[in-house]
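got a predicted structure here, sequence first:
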Amino acid sequence: MTVLLIALGAALGAPLRYLTDRAVQARDDSPFPWGTLTVNVAGSLLLGAVAAVPASPAVTALVGTGFCGALTTWSTLSYETLRLHREGARGHALANALGSLAAGLTAATVGYALAGAVTG
């Protein structure tokens, strides 16, 4: 049953990642991968919230592992950072790597704090 919940969450998270990335990138001409940053920060915020609430293993599998796991993407972050570096946009590459890490950790912390305050 857990595997099915993870698959269902992923089936929702992956298309949302793609659509969000395309929508954000369509609004910006810069080489910076704003779409990937957006989904990674949003997923980190949600995962932080899920970690803060007393969720059942089923909810954690569906939302945490499945949905957030498919919505966020470390591999794309890595690829886009490497692409920026290879294209000579080293400042963008560094900003992408460090900014994504800082923003993701901050978002997870905020999500955890907000959910804790609401449920607490």
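Noted; the coordinates are in hand. Numbering: from 1, shown residues only.

alpha carbons only for contacts and neighbour counts from here, please
OK.

Ala52: how many residues sit nearby?
Using other C-alpha atoms under 10 Å, Ala52 has 21 other residues around it.

tell me the contacts of the residue nearest to it when sequence neighbours are not counted?
Leaving aside its sequence neighbours, Ala52 sits nearest to Tyr112 (C-alpha to C-alpha, 6 or more residues apart in numbering; 5.0 Å). Contact analysis of Tyr112 by C-alpha atoms under 8 Å, 6 or more residues apart in numbering lists 45, 47-52.

distance of the nearest residue to Leu12 once chain neighbours are set aside from Ala93?
Sequence neighbours aside, Phe67 is the residue nearest to Leu12 in space, at 6.3 Å (criterion: C-alpha to C-alpha, 6+ apart). Distance, Phe67 to Ala93, using C-alpha to C-alpha, to the nearest Å: 27 Å.

look at these two and report which has more neighbours.
Ranked by neighbour count (other C-alpha under 10 Å), Phe67 and Ala93 place Phe67 first, with 27 against 24.

contact partners for that one?
6, 8-14.

what is the nearest of these to Arg86?
Ala14 (26.9 Å; C-alpha to C-alpha).

wait, that closest one touches Ala70, no?
Yes: counting by C-alpha atoms under 8 Å, Ala14 touches Ala70, with 4.8 Å between them.

comparison target, given below:
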Amino acid sequence: MTRRPDPAPTLPVDPDSVPRESGPLHVRPSAIAAVAAGGLLGAPLRYGLGVAFPTSAGQFPWTTFAINIAGALLLGCLLEALTRLGDDAGWRRRLRLCLGTGVLGSFTTYSTLAVDTDLLVRDHHLGSAALYAVASVIAGLLATTAGIAVGAQVRTRRVEVSR
């Protein structure tokens, strides 16, 4: 049997698609543990902020808004910095899973964004609901962009220091 040449030899190989003894990343015990450990930090932090800064019925949900925007900023920074430091392997992958997926994934909350928007609509605060939903998406995109810009400085500073 003759092997055909790769039609796109310059494309990178998705490391999660390469068969390994331990299986795909999402079922590996070490990956699950990293995400779970991070989740044990992020979810209680979000809950604590919600308790410390509650939102009254019909009010703009500032706490959830701030949590989601801060999470978008930090996730953009983290993922860009890790990408610039090297391949998604070893300690970089563990850090991405623990901090990115675990801590920040459980800290940010799309479901509460959806529920808060729905509650504003049900309470007939249509303008606040629309403002909250649209502002969350736009501010999240801007925060992510700012985080990426900050994360992009990681390699630049590292190279400048080594000279």
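On my side now, so go ahead. These figures come from a predicted structure and were not determined experimentally.

one step back: map the residue nearest to Leu12 of structure 1 across to structure 2 for me.
When structure 2 is aligned by TM-score structural alignment, Phe67 of structure 1 is paired with Val103.

grab the nearest non-local neighbour of the residue most central in space within structure 2.
Geometric centre of structure 2, nearest residue: Leu75, 4.4 Å, by C-alpha atoms, centre = their mean. Nearest non-adjacent residue to Leu75 of structure 2, counting by C-alpha to C-alpha, 6+ apart: Gly100, 6.1 Å away.

before we move on, what about Ala58 of structure 1?
Spatial nearest neighbour of Ala58 of structure 1, chain neighbours left out: Thr2 (6.5 Å); criterion: C-alpha to C-alpha, 6+ apart.

how many neighbours does that neighbour have?
With other C-alpha under 10 Å as criterion, Thr2 of structure 1 counts 14.

translate it into the numbering of structure 2.
Using TM-score structural alignment, the partner of Thr2 of structure 1 in structure 2 is Ala31.

same check on Leu98 of structure 1?
The equivalent of Leu98 of structure 1 in structure 2 is Val134 (alignment by TM-score structural alignment).

its match: which element?
Secondary structure from DSSP states H and E places Val134 of structure 2 in helix 126-151.

for Pro31 of structure 1, see how far away the residue sitting furthest away from the middle of structure 1 is.
Using C-alpha atoms, centre = their mean, the residue of structure 1 lying farthest from its centre is Gly88. It sits 25.7 Å away. When C-alpha to C-alpha is the yardstick, Gly88 of structure 1 and Pro31 of structure 1 sit 11 Å from each other.

check Val41 of structure 1 too.
Separation of Val41 of structure 1 from Pro31 of structure 1 (C-alpha to C-alpha): 18 Å.

more neighbours: the two, which one.
Legend: neighbour count by other C-alpha under 10 Å for Val41 of structure 1 and Pro31, higher for Val41 (23 against 14).

okay, Ala14 and Ala70 of structure 1: which has more neighbours?
Higher neighbour count among Ala14 of structure 1 and Ala70: Ala70, with 24 against 19, using other C-alpha under 10 Å.

I'd say the more buried one and Ala10 touch.
Yes: Ala70 of structure 1 sits in contact with Ala10 when judged by C-alpha under 8 Å, with a separation of 5.0 Å.

so the equivalent of Thr38 of structure 1 over in structure 2, which of the three states?
In structure 2, Thr38 of structure 1 lines up with Ala66, judged by TM-score structural alignment. Going by DSSP: H, G, I helix; E, B strand; the rest coil, the secondary structure assigned to Ala66 of structure 2 is helix.
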